[in-house]
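*Asks:* sharing a model that was predicted from the sequence below.
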Amino acid sequence: MERRSSAFTMFIYACALLLAAIILAPIAWLFIMSISPAADLAAKPLRWWPQAADFSRYQTLLSTAENSAGAAFTSSLRNSLEIAGMATLAALALAIPAGWAVSRTPAIGWSLSMVIATYMLPPVALAVPLYMGLSHLGLLNNVFGLALVYLTILAPFTTWLMKSGFDSIPREIEAAAMIDGAGLFQTLRIITLPLAAPVMATSALFAVLLAWDEFFYALLFTSDQRAKTLTVAIADLAGGRVSDYGLIATAGVLAALPPVLIGLVMQRALISGLTSGGVKG
């Protein structure tokens, strides 16, 4: 029995190591490409590790010199941070009360199902009405307009997550607080929201990631550096006749850093939120 248990444990560890290798290998190769000289990237056979590390591309993209590739990249980085931040905050502001209302009033649960059903539509199906709406409001090529578009993507998903989180909180706790004299808003502020904090953090993290990685609408609704996001900026780097794959890889590494850092900081809250009902149906 002990041998079987030991063998099973080794099998689990082997599977975990294999999964980690599959996930981390593309990221490691992206970083290696970013520090490899152009000659190494074009060498045949391919060199898996550069003869001399070259970090000049990082200096190029982080430069703020006017009309440089760095200026365009840092401007896109700032736009992505602003848009993802605004869209996430707005989505949470809508999802928290909506999720609580649906959780505590099952009779209106059909409304959330209808909203989530919009995810069945491909983004291109909504492109024309969204474009016409932003054009009418004068919000094309505008960070606020793009954040508003992202809100239509994030709000249904975060509402569903928050509803699942509120479902895991017993209603009796809220009822007991009200019996003790607390009002509805006081009960929500003192009792319910602190208990739902892990799910709120999980919802915020997923919302940031969705907004950060979005490409189609960002490409369609922006035309210059006033609102262009990182995903579009990276695509622009690959749009020339001769692409600098090392520079594209460097942009990919820099674009991945903010969500990775946010994920590491919020790792404990993410795990707690998922296990406390964040993915409950």
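*Replies:* Done, it's in.
*Asks:* use CA for all of it now, contacts and neighbours both
*Replies:* Fine.
*Asks:* tell me where the stretch 51-200 of the chain has helices.
*Replies:* For the stretch 51-200 of the chain, applying DSSP state H, counting those that start in this stretch gives helices covering 56-62, 69-104, 109-116, 123-137, 143-167, 171-179, 184-187, 193-195, 197-213.
*Asks:* next, the angle helix 197-213 makes with the longest one.
*Replies:* Spelled out, that is helix 69-104. 140 degrees (axes from the mean of the first three to the mean of the last three CA atoms, to 10 degrees).
*Asks:* cool, and the fifth one?
*Replies:* Using the same axes, to 10 degrees, one finds that helix 143-167 and helix 197-213 are set 150 degrees apart in direction.
*Asks:* so which elements touch helix 143-167?
*Replies:* Judged by 3 or more CA pairs under 8 Å, 6 or more residues apart in numbering; DSSP states H and E, helix 143-167 is in contact with helix 69-104, helix 109-116, helix 197-213, helix 216-221.
*Asks:* of all the ones you listed, which one is nearest D40?
*Replies:* helix 69-104 (22.5 Å; CA to CA).
*Asks:* any buried residues in the closest one, and which?
*Replies:* Using 16 or more other CA atoms under 10 Å as the test for burial, helix 69-104 gives 69-77, 79-88, 90-92, 94-96, 98-100, 102-103.
*Asks:* any idea how far that helix is from the chain center?
*Replies:* Put simply, helix 69-104 sits 9 Å off its chain's centre (CA atoms, centre = their mean, to the nearest Å).
*Asks:* which elements pack onto that helix?
*Replies:* helix 56-62, helix 109-116, helix 143-167, helix 197-213, helix 230-237.
*Asks:* below is structure B, check it against A:
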Amino acid sequence: MEGVMSLVRAVMFQPPPSLLVAAMSVVGVVSLGNAGVSELRGKHMKYSKFSDQPSASTSTANSSWSSIPSRAGMLVAYTPAFLAAFASLLFLHHNHGGNGASSSRLLLVESALALHFFKRVLETLFVHKFSGTVAAGTAIPISLSYFTVTALTIYTQLLTQEALLPDPAVDLKLYGIVLFLVGITGNFYHRYLLSKLRSSGDDGKKKEYKIPKGGMFELVICPHYLFEILGFYGIALISQTIYSFCVAVGTSLYLMGRSKATREWYLSKFDDFPPHVKCIIPFVF
């Protein structure tokens, strides 16, 4: 145990003096982990291929007013987080001090988060193909979750900088940048492949699904989730705060559950689904 704690102290900042950050670190892991378990149990977040599945808690009477077009719903989910990161890039560095190394780390974290969600917005506008609607009760919680994670990741980094906490003995920023770029590139590439496999639903026709091919789809059904996880771990390595690592762990737990549910969905829809294709980790899970 002492060896583990020594490793943690070597690669992470001391937690900043904030009860909010400490509490949200725990809440983030638990809530995202619980969401992953819910996916495994068949209680899916109502977006993507699960958006049209009936929910026991959604009645026919209120379904029409509580749903919005899928493209608009995804913009609602991603835009506030992007604006939060972009606003911090514009304003924080002119008003707060700190040493140069800490300031550059904060700038990198903000830039990575802004780029991550800006890519999401652009994909929603120009890459993804949508059909049907998404429940407002799904889009709004996702939006609040992304916004909260973005704001707290930046806030935690800012507190760490302002408290003048000593940098970790091992600087992982460069590794984080590389991992983040690998993650965001791989995620975009496989989402692009998905968009090319699906007929557009924007004309009111029901979107047709096919078994994804190409890239790492030959090994796992959700490589875009795998690369998204890598991207969040890249941000965590840049940040080197306990909160950012908790976000990465929580994201991993949720997307692993979602990928398992996705594989089961494909198995139920396609008799010729390749049995060797795993959920998210090649040859393992």
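*Replies:* Here it is on my side, so go on. The model shown is predicted, which means the values in this text are computed figures rather than measured ones.
*Asks:* could you tell me the TM-score of the two chains?
*Replies:* Comparison of the two superposed chains (TM-score structural alignment, normalised by the length of the first structure) gives a TM-score of 0.28, and 126 aligned residues with a CA RMSD of 5.7 Å.
*Asks:* between the helices and strands packed on helix 143-167 of the first structure, which gets nearest to A7 of the first structure?
*Replies:* Of all these, helix 197-213 comes closest under CA to CA, at 35.2 Å.
*Asks:* ok, residues contacting the closest one?
*Replies:* 80-81, 83-85, 87-89, 91-92, 150, 154, 158, 161-162, 165, 231, 259, 262-263, 266, 269-270, 272-274, 276-278 (CA atoms under 8 Å, 6 or more residues apart in numbering).
*Asks:* hmm, try it at 6 Å
*Replies:* Residues outside helix 197-213 of the first structure that contact it (CA atoms under 6 Å, 6 or more residues apart in numbering) are A84, T88, L154, T158, G165, A269, L270, S272, G273, G278.
*Asks:* out of those residues, grab the one that's most surrounded.
*Replies:* G165 (31 neighbours; other CA atoms under 10 Å).
*Asks:* centre-most residue in the first structure?
*Replies:* L209 (0.3 Å; CA atoms, centre = their mean).
*Asks:* run through the neighbouring helices and strands of the helix or strand where L174 of the second structure lies.
*Replies:* Assessed by DSSP states H and E, L174 of the second structure sits inside helix 173-197. Helix 173-197 of the second structure is packed against helix 223-239, with contacts defined by 3 or more CA pairs under 6 Å, 6 or more residues apart in numbering; DSSP states H and E.
*Asks:* tilt between the next helix or strand after the helix it packs on and helix 223-239?
*Replies:* Using DSSP H and E, the helix or strand that directly follows helix 223-239 of the second structure along the chain is helix 242-269. Using the same axes, to 10 degrees, the inter-axis angle of helix 242-269 of the second structure relative to helix 223-239 is 180 degrees.
*Asks:* may I see the buried residues of helix 242-269 of the second structure?
*Replies:* 242-263, 266.
*Asks:* check stretch 106-115 of the second structure too.
*Replies:* L106, L107, L108, V109, E110, S111, A112, L113, A114, L115.
*Asks:* list the buried residues in the helix or strand G137 of the second structure falls within.
*Replies:* Assigned by DSSP H and E, G137 of the second structure belongs to helix 136-162. Judged by neighbour count (16+ other CA under 10 Å), helix 136-162 of the second structure contains these buried residues: 136, 138-140, 142-154, 156-162.
*Asks:* neighbours around P123 of the first structure, how many?
*Replies:* 13.
*Asks:* list the contacts of L151 of the first structure.
*Replies:* A87, A91.
*Asks:* picking that back up, looking at the contacts of helix 197-213 of the first structure, which is nearest V253 of the first structure?
*Replies:* A84 (18.3 Å).
*Asks:* residues contacting the closest one?
*Replies:* If a contact means CA under 6 Å, 6+ apart, then A84 of the first structure has V208, A211, W212 as its contacts.
*Asks:* for these, which one is nearest G145 of the first structure?
*Replies:* A211 (13.2 Å).
*Asks:* roughly how far apart are that closest one and M114 of the first structure?
*Replies:* Distance, A211 of the first structure to M114 of the first structure, by CA to CA, to the nearest Å: 22 Å.
*Asks:* the more surrounded of those two?
*Replies:* Higher neighbour count among A211 of the first structure and M114: A211, with 25 against 11, using other CA under 10 Å.
*Asks:* ok, that one to S80 of the first structure distance?
*Replies:* Taken as CA to CA, the span from A211 of the first structure to S80 of the first structure is 8 Å.
*Asks:* picking that back up, distance to V253 of the first structure added to the contacts of helix 197-213 of the first structure, as CSV?
*Replies:* Below are the contacts of helix 197-213 of the first structure laid out as CSV (distance: CA to CA, whole Å):
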residue, distance to V253 of the first structure
A84, 18
T88, 23
L154, 25
T158, 27
G165, 33
A269, 25
L270, 23
S272, 28
G273, 28
G278, 29
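*Asks:* with the residues you listed in mind, which one is nearest to L17 of the first structure?
*Replies:* L270 (22.0 Å).
*Asks:* ok, the closest residue to P80 of the second structure other than its chain neighbours to N34 of the second structure distance?
*Replies:* Excluding the flanking residues, the one nearest P80 of the second structure by CA to CA, 6 or more residues apart in numbering is F147, at 5.9 Å. From F147 of the second structure over to N34 of the second structure the distance is 19 Å, taken as CA to CA.
*Asks:* could you pull out the strands in the stretch 1-150 of the second structure for me?
*Replies:* Listed in chain order, the strands found in the stretch 1-150 of the second structure under DSSP state E, counting those that start in this stretch are 67-69, 133-135.
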